[in-house]
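In: please find the sequence and the predicted model below.
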Amino acid sequence: MDVAALRAITPGCKHRNHLNNAGAALMSQPTIEAMLRQLRAEAEIGGYEAAGAAQEQIDDAYAALAELLGGRPGEIALFDNATHAWQAAFYSLRLGPGDRILTSRSEYGSNVLAYLQVARRTGAEVVVVPNDEYGQVDTVALAGLIDDRTRLVGLSHVPTSGGLVNPAAEVGRVARAAGVPYLLDATQSAGQFPVDVRAIGCDMLCGTGRKFLRGPRGTGFLWVRDSFLDNLDPHVAEIRSAEWDGARGFTWVPGARRFETWENSYVNTIGLAVAVRQALDLGLEEIGERTVELGARMRGLLDDIPGVTTYDLGEVRCAIVTAKVQGVPADEVVTRLAAAGVNVTATEPLDNQFDNEFRDVHPMVRFSPHYYNTVNELENAAALVAAMVRQPDVK
């Protein structure tokens, strides 16, 4: 991987030490240019006409995402964000009194709120599976908790709050053996390392373009296994998702596009297609090797600073690193690093409710390098953090 060349086509690298890729990564020049071309076309010839002229590029978003995930283009639906993609799948499940939703302590906050809402509405039950000795979801405990009332296993592949990589494929084997639907949130994993839906064994998967795929904000996607579609009842019917029968009825359109809505930002869709193609061209195995290496280096640098503690769980860890600085609140660390040109963010209890119940460690500072970051950038960030520990009262 030619990191210097990749940085040269990433304008943001000239101005910032960007270690907030788990929030939103820096887009590359090819992605930016493709989006600008489409935006100019919309301004010059009209939005509908520009979309028609770019149909091949729009179609490639589905094809590229299918290749990324190991699925088929007809199994992909596009959204404006990953949460809406996840909700489209989850709220299409038929749940009732006594039904059980099994999830992990690391589940993303918006997913948890949806579970709680549906439990309140329907009388379903939310069951939090314990962690194993590594702090990841305990697959033995998961298997023991599944019974004839279990209607869903929901899992965040990588949580928003740390470097943990949950054993998604082992969860898939447990879910398949029990015949229970499996919804995987790959928001923080897609683009960071290989994610193969066939190997994982999930039935539904959501992701976003803005994070490790380096696409634009306002993009999300859902993959649904073809053979699982009949188990879902989409919660919105409109002219994109359904076909009117000419009388008082309708049928769903084929494939996963039954979850979409008609209006879309095709500027963003084209940007997403280019970004995904860039990841595929680089190779997800190569990307994964570098992101893991950079995450481990960042974690090690922070661990070496007296007064700084990292909190990442899991037997397998990725590029997300969470830490606390003794005597300096997380939001202040974020602000002081930003003033020095370093982008990081902080975790929040609302985003990690079940994790917060058991660890009570939030908020923390979250560092998330990507393959275009350099070791010098990591060392620079660590040195700034070390200076905060030595001089906690210096603003």
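Out: Nice, thanks for sending it over. Predicted model, so just to flag it, every value in this text is computed and none were measured. Numbering: from 1, shown residues only.
In: switch to C-alpha atoms for all contacts and neighbour counts from now on
Out: OK.
In: contacting residues for Ala82?
Out: 187, 206-208, 219-222 (Cα atoms under 8 Å, 6 or more residues apart in numbering).
In: do that again at 10 Å, thanks
Out: Going by Cα atoms under 10 Å, 6 or more residues apart in numbering, Ala82 touches 88, 185-187, 205-210, 218-222.
In: again, but for Tyr371
Out: Per Cα under 10 Å, 6+ apart, neighbours of Tyr371: 1-3, 6-7, 21, 192, 212, 286-294, 319.
In: what segments of the stretch 1-150 of the chain are strands?
Out: Secondary structure of the stretch 1-150 of the chain by DSSP state E, counting those that start in this stretch: the strands cover 17-18, 76-79, 100-104, 125-129, 150-156.
In: and here's the other structure:
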Amino acid sequence: MIDIAQVRRDTPGCETFIHFDNAGASPMPDPVFRAVTDHMAAERALGGYEAERRAQPALECLYTGLADLLNAAPDEIAYAENATRAWNMAVYALPWAEGDRVIVHGSEYASNMLAFLHLERRHGITIDIAPSDGTGQIDVDALERMITAKTKLISLVHVPTQGGLVNPAAAVGDAARRHGVTYALDACQSVGQMAVDVGKIGCDILTCTGRKYLRGPRGTGFLYIRRDLANRLDPPFIDLHAANWSAERSFDIAPAARRFENYESNVAGRIGLARAVAYARKVGIASIEARIESLAQELRQTLNAIRGVTLQDLGARTCGIVTFTIDQVDPIAVRDVLFQKGISTSVSLVNHARLDLGRRETGPVLRASVHYFNTEGEIERFGAAVARIALNTSIQTEKLSS
């Protein structure tokens, strides 16, 4: 059972603001904020190098904490400044050749798809798009029929940016294992709001950002890569952290995931991410998942009861991300009005998810994403604000004031 009063005390912004953009950037709890600012104070007092040397135990906690969270080994974790950099370091390291194929799904995120389009232009690879089943999630049987001897990678977004569906990641992992195909999972929206076990899922690569459901600092992320795969790959670039300059004309590359890291990084951010992982584990992932599912169900019911509101989520299983549109109202204008009323949401644009939103022709969708520290009362207030907007499609700010 989560102590809601305590976690809200740890999140001072809850006093004056309703945070419903947790899939974008969730507010840091106080222990995470203090970890970041304490290290920055140490850097100011001691200098960056000495402060980092003294922070080594805290920095190591990032690897052990993430390993425990994901059921991985610490040497299979690499820190990255964001999820896209983590994704690109692993995906571009694969030995692509003309004629190789990658299978993606319609829920694929823009940055991931751009990498594949870049590889298509650079190496002549082929991008295959796996269809959805009747619920909108990836059709695993159809995916398996698409696998050929030239399939180099299966790429899947666990929870897409533009909706609340949860793709059947473990079933895809089973298919990838049966055919010996490398499997990469974008877990940006799932880690921190639900249990993610790389052993059960069977992914070879997993990437995530720190600023979403983990509640870490912005500008942090990580890569999980299975040890034996990492040791077979050359990163797209290296530095004196990822490799040792062992002789004038030779070098020794670092083992396992470390070869995908850079020497220079935001040390305070790394410490903050480590503290965020520890905070999430202390609250309890099972409790977090149950709390988010309960709040999301209530949020969907609230929105579904508002005339003029259409829920846009797909999937047999859904999570804490809820997307919707309001008839004849621009989602960006809705987001801006809600922000003026002290409620944060975000908008998923078509160019963030063209294979989904572009084909469904929904246009942009408004995204509300709840976390465990949110309350039923906040959902009620949010629903009332949305209902007023739906009744007044001109959404003139002065007409919506309390």
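Out: Arrived safely. Quick caveat, the model's predicted, so the values are computed rather than measured.
In: distance to Glu260 of structure 1 added to the strands of the stretch 1-150 of structure 1, as JSON lines?
Out: Output for those, formatted as JSON lines (distance: least, Cα to Cα, whole Å):
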{"stretch": "strand 17-18", "distance to Glu260 of structure 1": "33"}
{"stretch": "strand 76-79", "distance to Glu260 of structure 1": "6"}
{"stretch": "strand 100-104", "distance to Glu260 of structure 1": "25"}
{"stretch": "strand 125-129", "distance to Glu260 of structure 1": "27"}
{"stretch": "strand 150-156", "distance to Glu260 of structure 1": "21"}
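In: deepest of these, which one?
Out: Stretch with highest mean neighbour count among these: strand 76-79 (a mean of 26; mean count of other Cα atoms under 10 Å).
In: now stretch 371-382 of structure 2, how far from the centre of its chain.
Out: Relative to its parent chain, stretch 371-382 of structure 2 has a centroid offset of 22 Å by Cα atoms, centre = their mean, to the nearest Å.
In: stretch 259-271 of structure 2 now?
Out: The answer for stretch 259-271 of structure 2 is 19 Å, by Cα atoms, centre = their mean.
In: between the two ends of it, how far is it?
Out: Length of stretch 259-271 of structure 2, first residue to last, Cα to Cα, to the nearest Å: 20 Å.
In: hmm, back to that, indicate which one of the strands of the stretch 1-150 of structure 1 is closest to Glu243 of structure 1.
Out: strand 76-79 (16.6 Å; Cα to Cα).
In: what about the closest one, how far off from structure 2?
Out: Aligned to structure 2 and superposed, strand 76-79 of structure 1 gives a mean residue distance of 0.5 Å (mean Cα distance after the TM-score superposition for structure 1).
In: quick one, which of the strands of the stretch 1-150 of structure 1 gets closest to Arg336 of structure 1.
Out: From the strands of the stretch 1-150 of structure 1, taking Cα to Cα, the stretch that ends up closest is strand 17-18, at 13.2 Å.
In: which residues in structure 2 does that closest one match up with?
Out: Aligned using TM-score structural alignment, strand 17-18 of structure 1 spans residues 18-19 in structure 2.
In: mean per-residue distance, the matching stretch to structure 1?
Out: Mean for stretch 18-19 of structure 2 is 0.5 Å (mean Cα distance after the TM-score superposition for structure 1).
In: Arg7 of structure 1 and Arg16 of structure 1, how far apart?
Out: From Arg7 of structure 1 to Arg16 of structure 1 the distance is 11 Å (Cα to Cα).
In: now do the shared contacts for these two.
Out: By Cα under 10 Å, 6+ apart, the residues touching both Arg7 of structure 1 and Arg16 are Leu26.
In: higher neighbour count, the two?
Out: Arg7 (19 against 15; other Cα atoms under 10 Å).
In: end-to-end on stretch 136-152 of structure 2?
Out: 25 Å.
In: may I see the buried residues of it?
Out: 136-140, 143-144, 147, 151-152 (16 or more other Cα atoms under 10 Å).
In: so which of the residues you listed comes closest to Arg122 of structure 2?
Out: Lys152 (15.6 Å).
In: residue in structure 1 matching that closest one?
Out: Checking TM-score structural alignment: Lys152 of structure 2 goes with Arg151.
In: give the contact list for its match.
Out: By Cα under 10 Å, 6+ apart, the neighbours of Arg151 of structure 1 are 93-96, 98-102, 124, 179-182.
In: circling back: with distance to Lys200 of structure 2 added, can I get the buried residues of stretch 136-152 of structure 2 in CSV?
Out: Formatted as CSV, the buried residues of stretch 136-152 of structure 2 follow (distance: Cα to Cα, whole Å):
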residue, distance to Lys200 of structure 2
Gly136, 23
Gln137, 19
Ile138, 18
Asp139, 19
Val140, 16
Leu143, 19
Glu144, 18
Ile147, 21
Thr151, 22
Lys152, 21
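In: restricted to helices, list those residues.
Out: In helices, defined here by DSSP state H, the members of these are 140, 143-144.
In: tell me the counterpart residues of stretch 60-67 of structure 1 in structure 2, please.
Out: Counting by TM-score structural alignment, stretch 60-67 of structure 1 corresponds to residues 61-68.
In: in the matching stretch, which residues are buried?
Out: In stretch 61-68 of structure 2, counting by 16+ other Cα under 10 Å, buried: 61-67.
In: what's the answer for stretch 333-345 of structure 2, then?
Out: Across stretch 333-345 of structure 2, burial judged by 16+ other Cα under 10 Å covers 333-339, 341, 343-345.
In: what residue of structure 2 is the furthest out?
Out: Glu248 (41.0 Å; Cα atoms, centre = their mean).
In: hang on, the earlier thing: show me what the match of stretch 60-67 of structure 1 is in contact with.
Out: Contacts of stretch 61-68 of structure 2 (Cα under 10 Å, 6+ apart): 69-79, 197-198, 222-224, 270-278, 281.
In: pull the distance from that stretch to the chain's centre.
Out: That offset, for stretch 61-68 of structure 2, works out to 17 Å (Cα atoms, centre = their mean).
In: swap in stretch 383-395 of structure 1?
Out: 32 Å.
In: no further queries at this time; thank you.
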